[in-house]
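Undergrad: sequence first, then the predicted structure:
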Amino acid sequence: MSTVAAMVVEALARLGVKTVWGVVGDALNPLTDAIRTHGGIEWIGVRHEEVAAFAAGAQAQLTGTLGVCAGTVGPGSIHLLNGLYDAKKSHAPLLAICGQVPSGEIGSDFFQEVNNDVIFADVALFAHTVTSVAQMPYLLEQAVNAALAGRGVAVLSIPGDIGGAELPKEAIPRFVDVAAPLAPHPQVLGTIAKELNEARRITMLVGAGARDARELVLEVAGKLASPMVLTLKAKEGLEEANEFQVGQAGLIGNPAAAHALERCEVLLMVGTDFPYRDSYPSGKTVIQIDAAGAHIGRRTAVDVGVVGDAGLTLAGLLPLLETKTDQTHVLDARTRYQAWTKRHLSLADPAHDSHLTGRVRAIADNPGHAIRPEAVAAAIDRLADGDAIFTSDTGMSTVWLARYVTMRGTRRLLGSYNLGSMANAMPQALGASALERTRQVVAFCGDGGLSMLMGDLLTAVAYGLPVKLVVFNNGRLGMVKLEQEQAGLPEFGTVLANPDLAAVGRACGLHGIRVEDPGALEAAISEALAHQGPVLLDVVTNPDEVSIPPDTKIGQALGYASARLKETRAHRSGA
């Protein structure tokens, strides 16, 4: 005989689940006690359930297998929602086990009762409540199978009285194997090849769906003499030693990528659902290859859509392609990209503001000679391990990572790049670190993001998770500040009254380092990365650093200038 909770834990352990994240209490007590007695799964108790969902989602993305988090009755489960939405939009297989009021009280407006099936209906592929022991293990099978096959979220709610109840017979769950990749129809490949062979200038837009097909992507780019614009998530696996890539498009991108998109005749999209419509060029022939048919044409009008795995599609396409001899398009894009990169690397020099051009620029944007965030990101790139895992908060932290950190070696990259949530970097770093505590994990944290879920600094200490939390402490919600200024508005509501964050880290048991002097930056980063336990590196950075989008409109530039003038006047008047 076994209890429902013990069966769930044993089934998850057999599937390969190593960690469950959550906050203990009432309806979850049978589950957490089963984890305690089983011994094959680690329970990590967080201070806020949102952290649990982000951490479990990070593990799912890194491993490709099921992540698991848990929240108890009512508020405990509701707190999971933001992290679950991030998993949904990141296509991460995630199981959330939620507590529910005693089965006999369901529907009576009992203390803390909420309708989990309704609450999670939008975020989950599967959301059901177990109402009798006889439904198990079938509902568990359906939940896990939905998450794995659909690469998304499943929510299984279990009342405490059912979790602790005995199963009448031995229950052996059966979980599906992940579906085999889909190959495209040969006739469609012929249509694509004809379009590509007839075009003079082709630009590739390549996303995370093509990361496992690196060599095929490079071979296609070589045959087509095509510059390659990478989405942020495609940096991992496709950035290093890629003589065709020209960086990113969109807000975090660069002019060379925008130019490569605008100059092409044919845009070949491979494994990407890049969401920013304004960044797509108009008047081009567009070919899109995506494993999900629902993604075809939902961002820009597509002339030829191919539903299929990126690797299988490109492998079938390659023999049909003619090698282009005119390299003008790709060389022009690469020359522009290299020139832009060289200009931006100068900002990453800690001594930038002591040089003549730096002193002139600093008069306008860094009169206090604070540390430039570019220097922080570039130094971390130089000093971090070749197999480090990076996470980044949404906002300016992601901009600096995108522009200055290269995904060389076996580095990995995580962020809330589809949902765009604040406060994700630290929880995702915790999840990554729990997978392999000896592997270096570096989180690019905004000061606003870190402080939102700062209580879980304690989780890093309690469970020995040696994360390196680098805080870009500019005392601002930096991306919001930029948005306001581009609209011609002076910044408002963005200033953060931060404490000494390194001191907060030390109070929580982390190794806390604070650096304000550009000359001390590299030594501080070296110290942080070398420390064996969790570290909070509090870097006071320039709040007025400007990250100009690659295709800035005249109105945005005028708006920024107008906003800065208003801010200067307000500062001088003491307003």
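TA: Noted; the coordinates are in hand. In this text, all values refer to a predicted model and were calculated from it rather than measured experimentally. Numbering: from 1, shown residues only.

Undergrad: drop to CA atoms for contacts and neighbour counts, all remaining ones
TA: Noted.

Undergrad: list the buried residues in stretch 71-80.
TA: Across stretch 71-80, burial judged by 16 or more other Cα atoms under 10 Å covers 71, 72, 73, 74, 76, 77, 78, 79, 80.

Undergrad: how about the helices in the stretch 401-550 of the chain?
TA: Taking DSSP state H, counting those that start in this stretch to define them, one finds helices in the stretch 401-550 of the chain at 425-435, 447-452, 457-462, 478-486, 501-508, 521-530.

Undergrad: contact partners of the fifth one?
TA: By Cα atoms under 8 Å, 6 or more residues apart in numbering, the list of residues contacting helix 501-508 from outside reads 457, 458, 461, 511, 512, 513, 514, 535, 536, 537, 538.

Undergrad: the last one now?
TA: Surrounding helix 521-530, the residues in contact under the criterion Cα under 8 Å, 6+ apart are 350, 376, 379-380, 383-384, 440, 468, 513, 515, 535-537.

Undergrad: okay, one more to line up with it:
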Amino acid sequence: MPTVASSIVTALAEHGVTQVWGVVGDALNPVTEAIRTEDRVEWVGVRHEEAAAFAVSAQAQLTGRIGVCMGTVGPGSIHLLNGLYDAKKSHAPVLAICGQVPSEELGSDFFQEVDNDRLFADVAVYCRTVTSPAQLPLMLEQAVNAAYAEQGVAVLTLPGDLGDQELPKHARPATFAPPGRWASASEDQLATAAEVLNGASSVTLLVGRGAREARDRVLTLAETLQAPMVLTLKAKEGLEHDNRFQVGQSGLIGNPAAAGAMDDGDVLFLLGTDFPYRDWYPTGKTVIQLDARQAHVGRRTSVAHALVGDVGETLRALVPRLTARTDSAHLDKAVAAYDDWHARQESLLDPHHDSTLIGKVRAVFDNPDDRIRPEAVAATVDRHAAPDAVFTTDTGMSTVWLSRFVTMSDRRQLVGSYNLGSMANALPQALGAQALDRSRQVISFSGDGGLMMLLGDLRTAVTYRLPLTVVVFDNGRLGMVKLEQEQGGLPEFGTELDNPDLCAVALAMGLQARRVTDPASLDEAVAWALGTDAPTLLDVVTNPDEVSVPPKPTLAQGWGFAIAKSKEALESR
């Protein structure tokens, strides 16, 4: 007869799950034993459970299929929590199987006992503890179905004495429901939106992840309306390449052209986005929002007209109702501003930039030690990376540089902690991506602060022969925090990192590695790293004082930055 543990693993294998990530131990030993004897499922043992949760969240985001991780009693399950919150906020279907003390000890404050149902209540769309073998098939079905239906996290807790118990004699295997299908917004919503769009003098599109699968229809909409298209970071994948309407990102990582396009349009049309930064929405505009999730409508900015439905299906019904525009002045202005900004950014990519007259003047203030500019690192990786590479980025400045200097081609994919904003996400997400396909190029844009947080899981890449490339922006700083402090007029404090030689650390852990300090050697080093068929780390020593100017810098920010730099000069240089 199948046991509780073997029935879980068999049902997941039948569903197509090929990996389970976590750390072995006590209450979950029956489950890991069932994995050991199931040829269809690989066990990936990490050095920290947080890495397991991040890894399977990345897998779920890349495939749309459920990712599975495990954490054993008490601390092991608690360690999953940060990665599971990232899955929640990224709308990634994830199943976490958590251990618990034996049933007879529940509620006794036993060694390592934690109330998982309370602990995971906020992060999980389904959170239950199995108390009897007879419950198992139904509870597993409910957990997985809920994770898919709500695009979130399900937590199933298993007391230590239940895993090796047999199921009742006539228990049926767990099976999982097929996904639902989204439909178009309703007729009255379509009619109103068409009337507003046809009557607008100019329209700007803010396009998010929810529109990625409707690329052709979004481009047709932009063509019809002659509308510039501001992309959220998560919309770069699928919508950035070969798109003459796109003008980059908004928000702190964005550019002046995107901010201008949003400010200048008469109507702002949000498509499949829950872009969270209220300060970056323009005021006084007529806003239309199209989203499959009703709860997203109006929670970031005031929305005059809502379209609740699938982006692709709704646009299929909406675009034929629109009158094609001939006036492209609004679009042309935004695109010209974006091209001009982009050209100025490109000037920083020349290794000899700081030798020019303008470069020498700027370098006196922001690069006196002639370190490699992070913009050049991102652009060089972009140039050498495969057309189907998967990129992950740590939260902070490495995301800024990818946003501005890496183009998502039609087959490239991108994962990051773009809603939770956690540190240390890029490496474990890259591990998860690489484990899906060991022949596909996976590149982690890691900050030195983020990498050091989960440094031990560099070894996971070696253990499981995951040939990812970790590009470290090694500026000895928590760079985004430094920028935040300086824009507020504060000298940087608490952001400096006394890193070890990260190249030497990586070599000691079994990776291929190089340290790069000379701008002239960057191109060759990146080509070497991306051509190495083994886990590889490229430790690039970058300029810690590089300034990422916000798209709409305020006078207060400018004065704050000037005051902060003068304080730093008096106190340090």
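TA: Received, thanks. Small disclaimer: the values here were computed from a predicted structure and weren't measured.

Undergrad: any idea what the TM-score is?
TA: TM-score of the superposed chains, computed with TM-score structural alignment, normalised by the length of structure 2, equals 0.99; 572 aligned residues with a Cα RMSD of 0.6 Å.

Undergrad: of all the contacts of helix 521-530 of structure 1, which two lie farthest apart?
TA: Taking Cα to Cα as the measure, the contacts of helix 521-530 of structure 1 span a maximum distance of 24.1 Å, between 350 and 440.

Undergrad: buried only: go through the contacts of helix 521-530 of structure 1 for me.
TA: Burial by neighbour count, judged by 16+ other Cα under 10 Å, picks out 350, 376, 379, 380, 384, 440, 468, 513, 515, 535, 536, 537 from the contacts of helix 521-530 of structure 1.

Undergrad: what is the burial count for residue 475 of structure 2?
TA: Residue 475 of structure 2 has 25 neighbours, counted by other Cα atoms under 10 Å.

Undergrad: next step: the contacts of helix 521-530 of structure 1 restricted to strands.
TA: Under the assignment DSSP state E, the contacts of helix 521-530 of structure 1 contribute 468, 513, 515, 535, 536, 537 to strands.

Undergrad: could I get those as a markdown table with distance to residue 361 of structure 1?
TA: Supplementary listing: these in a markdown table, determined by distance: Cα to Cα, whole Å:
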| residue | distance to residue 361 of structure 1 |
| --- | --- |
| 468 | 31 |
| 513 | 29 |
| 515 | 22 |
| 535 | 33 |
| 536 | 30 |
| 537 | 27 |
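
Undergrad: wait, which of the buried residues of stretch 71-80 of structure 1 is closest to residue 198 of structure 1?
TA: residue 80 (50.9 Å).

Undergrad: ok, the closest one to residue 22 of structure 1 distance?
TA: With distances defined as Cα to Cα, to the nearest Å, the gap from residue 80 of structure 1 to residue 22 of structure 1 amounts to 9 Å.

Undergrad: list residues touching both of the two?
TA: Counting by Cα under 8 Å, 6+ apart, the contacts common to residue 80 of structure 1 and residue 22 are 49, 52, 53, 70, 71.

Undergrad: give me the neighbour count for the fourth one.
TA: In this case it means residue 70 of structure 1. The local packing count at residue 70 of structure 1 equals 28, with neighbours defined by other Cα under 10 Å.

Undergrad: if we can go back for a sec, now the buried residues of stretch 71-80 of structure 1 as CSV including distance to residue 284 of structure 1 and secondary structure?
TA: Listed next are these as CSV, based on distance: Cα to Cα, whole Å; DSSP: H, G, I helix; E, B strand; the rest coil:
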residue, distance to residue 284 of structure 1, secondary structure
71, 48, strand
72, 52, coil
73, 52, coil
74, 51, coil
76, 49, helix
77, 47, helix
78, 45, helix
79, 44, coil
80, 42, coil
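
Undergrad: let's have these in TSV, adding distance to residue 306 of structure 1.
TA: As requested, these are arranged in TSV below (distance: Cα to Cα, whole Å):
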residue	distance to residue 306 of structure 1
71	40
72	43
73	44
74	44
76	42
77	39
78	39
79	39
80	36
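
Undergrad: of these, closest to residue 500 of structure 1?
TA: Taking the buried residues of stretch 71-80 of structure 1 together and measuring to residue 500 of structure 1 by Cα to Cα, the closest member is residue 79, at 27.9 Å.
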